[in-house]
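K.L.:
Below: sequence and its predicted model.
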Amino acid sequence: MMDYFLLAFLLTVFLSIILNIFFKRFEIPTIIGYIVTGIIVSEAFELKSNENLEHIAEFGIVFLMFTIGLEFSLRHLMSMKKEVFVNGGLQVFIGGLFLAVLAYYILNQDDYNSLIIGLALALSSTAIVLKILNDTRQISQPYGRKSLGILLFQDIAVIPILIMVDVFSSNQSSVAELVIRTLFMASVLIVLLYLIGKYIINWLFYKVIQTKSNEIFIATVFFLVVGSGTLAHGFGFSFSLGAFLAGMMMAETEYKHQIEADLIPFRDILLGLFFISIGMQINIDVIVSNIFIILMLVLSIMLIKAIVIFGILRTYQSTRVSFKTAVTLSQVGEFALAVFGMMSSRGMLEPQVAQVLIAVSVISMFATPFILKNLNFFADLIEKDVANQADGTIKPQSLRDHIVVFGYASLGQEVVYRIKERGLVYIVIESDISLVELGRERGENVFLGSAFSKTTFDNACVKTAAAVIVTVTNEQKLELITRNITNYDANIQTIIRVSEDEKKELFADLGNNFHLVSQEKALGRLLVHEALQCKIDKNLGKSVI
């Protein structure tokens, strides 16, 4: 038996590799390759996704939510409170009610079941949407931020939905008890994780770093992520919510970027396993026998969700941003599969109804990468004229002998100020939408783009630029950007600020076209300049007297 499962595992990995190599030739996302792999494996080996596999696969979402949490500190989350609590709350409740009516009349479910099914169908796919937004670097665009905010609330909403399954299947608790218990447990969990983050995590990482062992560092991160997820699960919440809160705690530490770099390979492998398990849940026979009702439900559900989200956002957002967000979140998510599985195990759903709902969810998830790949094309049909203003993304320029600045944080803003003083032509590339918006408000030539994208380099006319100035201060990102510039064109004149240690260890092998400005020497010149300015001002004051 063990040999059989080992053979199935090896063939599954091999099949996923071959399919994704083939699909990549047609620019089909790896997500599709994993789902198709799961379908083929389940049919060929007569294997279905079991509880143990689903638990392992769920860690893909856990680590995805953790890495997202690393990018969103508590202060950042509170700055998104409208996107999370207002937009997300309205989307789940309004969309859930409309979809509950659909379940009541189309699937012939009773009131309680229809409500739970409607709320579950209102949830979107955190795993697919965030992976695609991260891979395409769209997470920092306006519609990406709106999508993320709604997804965060949906992840929180999973908690009361699962508790509702408990309540309505056992009839031992009232709705009032459900709300009170959820709020109490949420408050205790947040306070506990806050205290751990404030008084333990920095001290623990400090001790771990002193060991100079990368294995111990990674093991510590794994322990904190899984431990936070387990703590959240113990309070009745999802593992992924706990992981997200853990990420937010670690976002406040100086080890944030090292943690992210070490975990990304593990996250992506586990996410692949998750999507394979999704494909294994599809029953081809049920889909064939109910194909018309399934397709009707898929179209109806995605249309209802898109209309609700568009209506909510359009009250204060542009048509383009509202449309892109609505389409991005129109699919049914993986957490709905957990809800349907729980309802089925409690006898609340008939097996065939459960399979129809699972098929609807998976098909909508399957279609999402193809839809998002052509999202800009569909958005242009709705509102083309304001695309540049809405997204702020870098478009093809026609510049020569200009200066390209990567980064618009405090150092980048100072560099731009000095460039403008001398009347030079410049263009700034920044990946943080809030900094792009700040630059736009000041009338600066700041555009949203990635320093790791060839398209960004092309659009900014880097090859014809007089020089490139990199103002990024993070060591890891600085090294990646410099390597990317070298790979793009080894002759680009590039100026970067480094410390003396970095100059010797990381950038010593760069070509003569890289001009390394030592931050110690630059600071020394600045201090002397300020001292001389004080002397001049003092002497001027005496001469005036």
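P.N.:
Okay, I see it.

K.L.:
C-alpha only now, for contacts and for neighbours.
P.N.:
Will do.

K.L.:
So Leu192 lies in a helix, does it not?
P.N.:
Yes. Looking at Leu192 with DSSP: H, G, I helix; E, B strand; the rest coil, it is inside a helix.

K.L.:
and the helix or strand where Arg497 lies, what does it pack onto?
P.N.:
Using DSSP states H and E, Arg497 sits within strand 494-498. For strand 494-498, the packing partners by 3 or more C-alpha pairs under 8 Å, 6 or more residues apart in numbering; DSSP states H and E come out as strand 467-470, strand 514-518.

K.L.:
Those strands: which one's closest to Leu162?
P.N.:
strand 467-470 (48.2 Å; C-alpha to C-alpha).

K.L.:
From the rest of the structure, what touches the closest one?
P.N.:
Identification of contacts with strand 467-470 by C-alpha atoms under 8 Å, 6 or more residues apart in numbering yields 401-407, 462, 478, 492-497.

K.L.:
buried residues in whatever helix or strand comes next after that strand?
P.N.:
Per DSSP H and E, the first helix or strand lying C-terminal to strand 467-470 is helix 475-488. For helix 475-488, a neighbour-count test (16 or more other C-alpha atoms under 10 Å) marks 478, 481-482, 484-486, 488 as buried.

K.L.:
by contact count, what packs against helix 475-488?
P.N.:
If contacts are counted by 3+ C-alpha pairs under 8 Å, 6+ apart, helix 475-488 sits against no helix or strand.

K.L.:
re the thing from before, can you name the residues in contact with the strand holding Arg497?
P.N.:
467-471, 473, 513-519.

K.L.:
next one: stretch 362-377
P.N.:
Taking C-alpha under 8 Å, 6+ apart as the rule, stretch 362-377 contacts 28-29, 31-32, 35, 125, 128, 132, 278-279, 282, 298, 302, 324, 327-328, 331-333.

K.L.:
Okay, and which of those map to helices?
P.N.:
Residues of these located in helices (DSSP state H): 31-32, 35, 128, 132, 278-279, 298, 302, 324, 327-328.

K.L.:
who's in contact with Ala8?
P.N.:
41, 45.

K.L.:
Asp391 too?
P.N.:
141-142, 321, 448.

K.L.:
Next: Val101.
P.N.:
114, 118.

K.L.:
The same query, at a cut-off of 10 Å, please.
P.N.:
107-109, 111, 114-115, 117-118 (C-alpha atoms under 10 Å, 6 or more residues apart in numbering).

K.L.:
Next up, a structure to set beside the first:
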Amino acid sequence: MAGLVTVVVLLVAMVVAVPVAKRFGFGAPLGYLAAGLAVGPAGMGLVTNVEAIGHASELGVVMLLFLIGLELRPARLWVMRKSVLGLGGAQVGVTAALVAGLGVLALGLPVAAAVVAGFGLALSSTAMALPMLAERGLLANQSGRNAFSVLLFQDLAIIPAVALLPLLGSGSAPATGSPWVAVAEGALAVAAVLLGGRFLLRPLFRIVDRAGAPEIFTATALLVVIGTAVLIEEAGLSMSLGAFMAGVLLSDSEYRHEVQADIQPFEGLLLGLFFVSVGMGADLPALMEHPLRFIGLALGVMAAKALVLVALARIAGVPLAGAVRMGAVLSQGGEFGFVLFGLAVAGGSMAPEQASAAMLVVTLSMIATPFVFAGSERWLVPRLLVKPKRPFDAIHSDGAPVIICGFGRVGQVVGRVLRMRGIPFTALEKSAAQVDFVRKFGTQVYYGDPTRVDLLRAAGADKARILVVALAEMEESLRVVEMVRRHFPNLTVFVRARNRWHVHQLMDRGVANIVRETFDSSLRLTADVLRALGVEEAEVTRSLDTFRAHDERTLIRQHAVHHDEGRLIQTSKQAAEELQSLFEADREEK
């Protein structure tokens, strides 16, 4: 019963803390850490079996690495080899040497303890950094890919670090033979996983899939993840490495997506539990006794890691904004630091109080990182984004009656039809890459920012008849509309709207010609679905006309209350009831 009470307490803490943290823009990891601090021994003391929860929560990191492996096909790993080995290797080596040197010179640590502390603090938290990048949609851009490369090298580097720890020990560790024997055992375990996975995994999943029992498929997926992790751990290596290898082996499999869907719910919850356990394990009494010392150490480590990362990223050719983003998101200590420090104590290379202090520094850096990253994304990175060095094009207006602002996937369709009809237009696009791409196909597009009055005037806005605003960014399209109303009232404005909120903002600014970019295509898709279901063409047309007219009326009616969330929700419910009544009346007439 006590175990169930603990589970309830943890779930309540997570359910309360995580939404609050995300509401204020700090991300889920900080919410989990706060939940752990609140219910742990140093907080309200509602949960005391921290070690047991910590062991269970390690599965979250294991499953995270498995899912990462699923996304990384061997061919992609080969492509990433330079950034993984170059940038990742340099980051670990330089940071470890810098922190170890500071530990010896500034703190007077023994060389062995300083080396372990340097390497452990050079590692970052995969479990924290990747979710923060993913929440902001940054994993696919250059800084996100580079950050992942660094994290991947760190996860791989923990293997030789753990194997070589006995070389730094004081002799108090149990004699387990030569460390090179441990390295050989690890290499054999890796080879066994690679060979076994290559020839056994697909036949295993094929047999289970034929059984037609979804729950057994899920159990098999969990068995592969946890079984591989345990096998690798028994060889003295990292459980996460085993899980990552299993994921890579399945990345080219036809079962990849199904396995991913089965594992993801477990990964999210257990990863959250990992951060809760980190929060619960924080040595708050030591922090309260020497707050300035530990906070200073944590901030110093974060600053050192960030500076090293920024410098190395710049050397590797990463733009300054991306380099700063990498430094902010990877500045914390990592979960493998806890593992390394614990093993170092067992091996005699660190004293227990030294390991405890290092773990507290890692925990404090984890707590601080969401604040640092959020602040960096809000105030620093936007100011560092490289402004285009290429000057905007000089536009010579030829009296075209139409100006198109934004020549992406929407603006291009408008332009192609106008050109087919022989109607001249002037197209403005702020992306230099897009301008160069479109020009390859013979279309004249001018490079420039359509939110600038002088550019629109040069494009002939004083004499043109129509302005098409097809910009992807809603804020930019609103700025163009406001500027045009003030400076070019002669223009009839047509605007591409992203969603209903955007429509209401445009209506606030007096725009009458608004086209929702996905509305018509969604209706056409619906019509095709109804036809495929055997609905007669007349019924398809009547249903869509009814829906379109009702939705347009609702959109106009909601404009009056769109600033009041409560009334907006109420009108949405009323509109749904009205639409249902319309269709019911239509069926009764038949």
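P.N.:
Done, it's in. Values in this document were obtained by computation on a predicted structure and should not be read as measured data.

K.L.:
TM between them?
P.N.:
Between these two chains, after superposing, the TM-score reads 0.72 (TM-score structural alignment, normalised by the length of structure 1); 452 aligned residues with a C-alpha RMSD of 4.4 Å.

K.L.:
ok, the buried residues of helix 475-488 of structure 1 vs Asp501 of structure 1, which is closest?
P.N.:
The shortest gap between Asp501 of structure 1 and any of the buried residues of helix 475-488 of structure 1 belongs to Leu478, at 13.9 Å (C-alpha to C-alpha).

K.L.:
Map that closest one onto structure 2.
P.N.:
Using TM-score structural alignment, Leu478 of structure 1 has no partner in structure 2.

K.L.:
Next: Asp166 of structure 1.
P.N.:
With TM-score structural alignment defining the correspondence, Asp166 of structure 1 maps onto Pro166 in structure 2.

K.L.:
For burial, what's the neighbour tally of its match?
P.N.:
Look at Pro166 of structure 2: counted by other C-alpha atoms under 10 Å, it has 25 neighbours.

K.L.:
how near is it to Glu475 of structure 2?
P.N.:
58 Å (C-alpha to C-alpha, to the nearest Å).

K.L.:
just Phe26 of structure 2 next, same as before
P.N.:
Phe26 of structure 2 is 23 Å from Glu475 of structure 2, by C-alpha to C-alpha.

K.L.:
Between those two, which is the more surrounded one?
P.N.:
Per other C-alpha under 10 Å, whichever of Phe26 of structure 2 and Glu475 has more neighbours is Phe26, with 22 against 12.

K.L.:
Show me what the more buried one lines up with in structure 1.
P.N.:
Using TM-score structural alignment, the partner of Phe26 of structure 2 in structure 1 is Ile28.

K.L.:
close enough to count as contact, that match and Phe22?
P.N.:
Yes. In this structure Ile28 of structure 1 lies within contact range of Phe22 using C-alpha atoms under 10 Å: 8.8 Å.

K.L.:
OK, contacts around Ser169 of structure 1?
P.N.:
Taking C-alpha under 10 Å, 6+ apart as the test, what Ser169 of structure 1 contacts is 112-113, 163, 343, 346-348.

K.L.:
now do Ile106 of structure 1
P.N.:
Ile106 of structure 1 neighbours (C-alpha under 10 Å, 6+ apart): 100, 293, 297.

K.L.:
neighbours around the second one, how many?
P.N.:
By the other C-alpha under 10 Å criterion, the neighbourhood of Ile293 of structure 1 contains 15 residues.

K.L.:
State the helix or strand in which it lies.
P.N.:
Assigned by DSSP H and E, Ile293 of structure 1 falls in helix 291-313.

K.L.:
ok, now the first one?
P.N.:
Assigned by DSSP H and E, Ala100 of structure 1 belongs to helix 88-106.

K.L.:
Beyond that helix, next helix or strand please.
P.N.:
Remark: after helix 88-106 of structure 1, the chain's next helix or strand is helix 111-121, criterion DSSP H and E.

K.L.:
For that following helix, buried residues please.
P.N.:
Under 16+ other C-alpha under 10 Å, the buried positions of helix 111-121 of structure 1 are 112-121.

K.L.:
same thing with stretch 373-380 of structure 1?
P.N.:
Quick answer for stretch 373-380 of structure 1 (16+ other C-alpha under 10 Å): 375, 378-379.

K.L.:
Tyr206 of structure 1: which of the residues you listed is nearest?
P.N.:
Closest to Tyr206 of structure 1 out of those is Leu375 (44.4 Å), distances taken as C-alpha to C-alpha.

K.L.:
With distance to Ile201 of structure 1 as added columns, please give the buried residues of helix 475-488 of structure 1 in JSON lines.
P.N.:
Shown next, in JSON lines, are those (distance: C-alpha to C-alpha, whole Å):
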{"residue": "Leu478", "distance to Ile201 of structure 1": "26"}
{"residue": "Ile481", "distance to Ile201 of structure 1": "30"}
{"residue": "Thr482", "distance to Ile201 of structure 1": "32"}
{"residue": "Asn484", "distance to Ile201 of structure 1": "34"}
{"residue": "Ile485", "distance to Ile201 of structure 1": "36"}
{"residue": "Thr486", "distance to Ile201 of structure 1": "38"}
{"residue": "Tyr488", "distance to Ile201 of structure 1": "40"}
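
K.L.:
end to end, how far does stretch 456-466 of structure 1 reach?
P.N.:
End-to-end for stretch 456-466 of structure 1, by C-alpha to C-alpha: 17 Å.

K.L.:
buried set for that stretch?
P.N.:
For stretch 456-466 of structure 1, by 16+ other C-alpha under 10 Å, it's 456-458, 460-463, 465-466.

K.L.:
Sort out for me which of the residues you listed are in helices.
P.N.:
Going by DSSP H, the helices hold 456-458 from the buried residues of stretch 456-466 of structure 1.

K.L.:
quick one, strands of the stretch 301-450 of structure 2?
P.N.:
Here the stretch 301-450 of structure 2 has its strands, by DSSP state E, counting those that start in this stretch, at 402-405, 425-429, 445-447.

K.L.:
Would you mind saying which of these lies nearest Glu71 of structure 2?
P.N.:
When the strands of the stretch 301-450 of structure 2 are ranked by proximity to Glu71 of structure 2 (C-alpha to C-alpha), strand 425-429 comes first, at 33.9 Å.
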